[in-house]
Structures are given as structure tokens and as C-alpha cells.
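Undergrad: have a look at this prediction, sequence included:
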Amino acid sequence: MQLNLINEATKTFRHGIHPGDYKELTSHMPIERMPFMDEIVLPLSQHLGSPSRPTIKAGDKVYRGQLIGE
């Protein structure tokens, strides 16, 4: 494995650092499906704008695709 910090073929802007993706480390491994977590913490304030208002209460069971904040 060669450590090449600047890859000329993928330069998108000048003077940036472009580390290699090292795909050879895992390219021979099968893709795996990750199990669902029993509990997920999801912050409703994720950017500089105003935070979302929760539409559910802490501890509620939430289903995939369900609206949790507005």
C-alpha cells in the first residue's frame, strides 16, 4: 500500500489535500447490512437555523418514515 497524499487524477481545486481512499483495504470484503439500533439519539438542532420542534415525546416508539420534528 502506497501512501500518496496528493492524487493528481482527482484534484478538484488547487492546493487542497486529497488523501487516498484506501479501498484496497476492504474491497475484497462482502457488503454487510447493519442492524437497527434499539435507541437512536437525533438532535433536532443541526445547523445555525432555528431548531425543529419535536412532534413526539422522549421515550415514544418511532417508526421508519415517521415525522419527529417540524
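TA: Yep, it's here.

Undergrad: okay, CA-based contacts and neighbour counts for the rest of this
TA: Fine.

Undergrad: burial of residue 18, as a residue count?
TA: Neighbour count of residue 18, defined by other C-alpha atoms under 10 Å: 16.

Undergrad: what about it, helix or strand, and which?
TA: Using DSSP states H and E, residue 18 maps to neither a helix nor a strand.

Undergrad: okay, pairing it with this:
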Amino acid sequence: MGLLNFFSKGTFSHGVHPPTNKEITSAKKIRRLPFADHLVLPLNQHIGKPAKAIVRKGQEVVRGE
């Protein structure tokens, strides 16, 4: 039995619904995390037109810039 046959038999007719476990965090407040000291942002994330960096490698950039 191949993988495609497995799904065509209707085994997952309503999807997968794992337990949400919301009781673990339902009473906790939402809080903001501090900004990271360093951020690495890959520029090759999709198959479209290549991204062009507007800063030099290693250049220091401040938040919001």
C-alpha cells in the first residue's frame, strides 16, 4: 500500500486534531519578549526574483532602520 493509497482510503477524512492543552497557559499573561541582540535574515527564501541586500554584510543596523 503506497502513501497515496493510504490517504485516498478516507483514513483522515476530518483531519488531525491533536489536544490543544490550552489549560497550561490559559491563566498566564501575554508579555513581549526583548529584541534579539543579533538577527540573521536569509535572503534566499523563495523561488522568485532574488532579494537584493541594501546593507553590507556585518553592517550594524538599529531597530526600525
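TA: Perfect, I can see it now. Just so it is clear, the structure is predicted and the values come from calculations on it, not from any experiment.

Undergrad: TM-score for these two?
TA: Put the two chains on top of each other and the TM-score (TM-score structural alignment, normalised by the length of structure 2) is 0.63; 53 aligned residues with a C-alpha RMSD of 1.8 Å.

Undergrad: which other residues reach stretch 29-37 of structure 1?
TA: Among residues not part of stretch 29-37 of structure 1, none is counted as a contact by C-alpha atoms under 8 Å, 6 or more residues apart in numbering.

Undergrad: now it, how far from the centre of its chain.
TA: In this view, stretch 29-37 of structure 1 has its centroid 15 Å away from the chain centroid, taken as C-alpha atoms, centre = their mean, to the nearest Å.

Undergrad: can you give me the first-to-last residue distance of it?
TA: With C-alpha to C-alpha, to the nearest Å as the measure, stretch 29-37 of structure 1 spans 23 Å from end to end.

Undergrad: separation between the spatially most central residue of structure 1 and residue 58 of structure 1?
TA: Centroid check for structure 1 by C-alpha atoms, centre = their mean gives residue 42 as the closest residue, at 12.7 Å. Noted for residue 42 of structure 1: a distance of 11 Å to residue 58 of structure 1, by C-alpha to C-alpha.

Undergrad: could you do residue 29 of structure 1 as well?
TA: 38 Å.

Undergrad: just residue 36 of structure 1 next, same as before
TA: Separation of residue 36 of structure 1 from residue 58 of structure 1 (C-alpha to C-alpha) stands at 19 Å.
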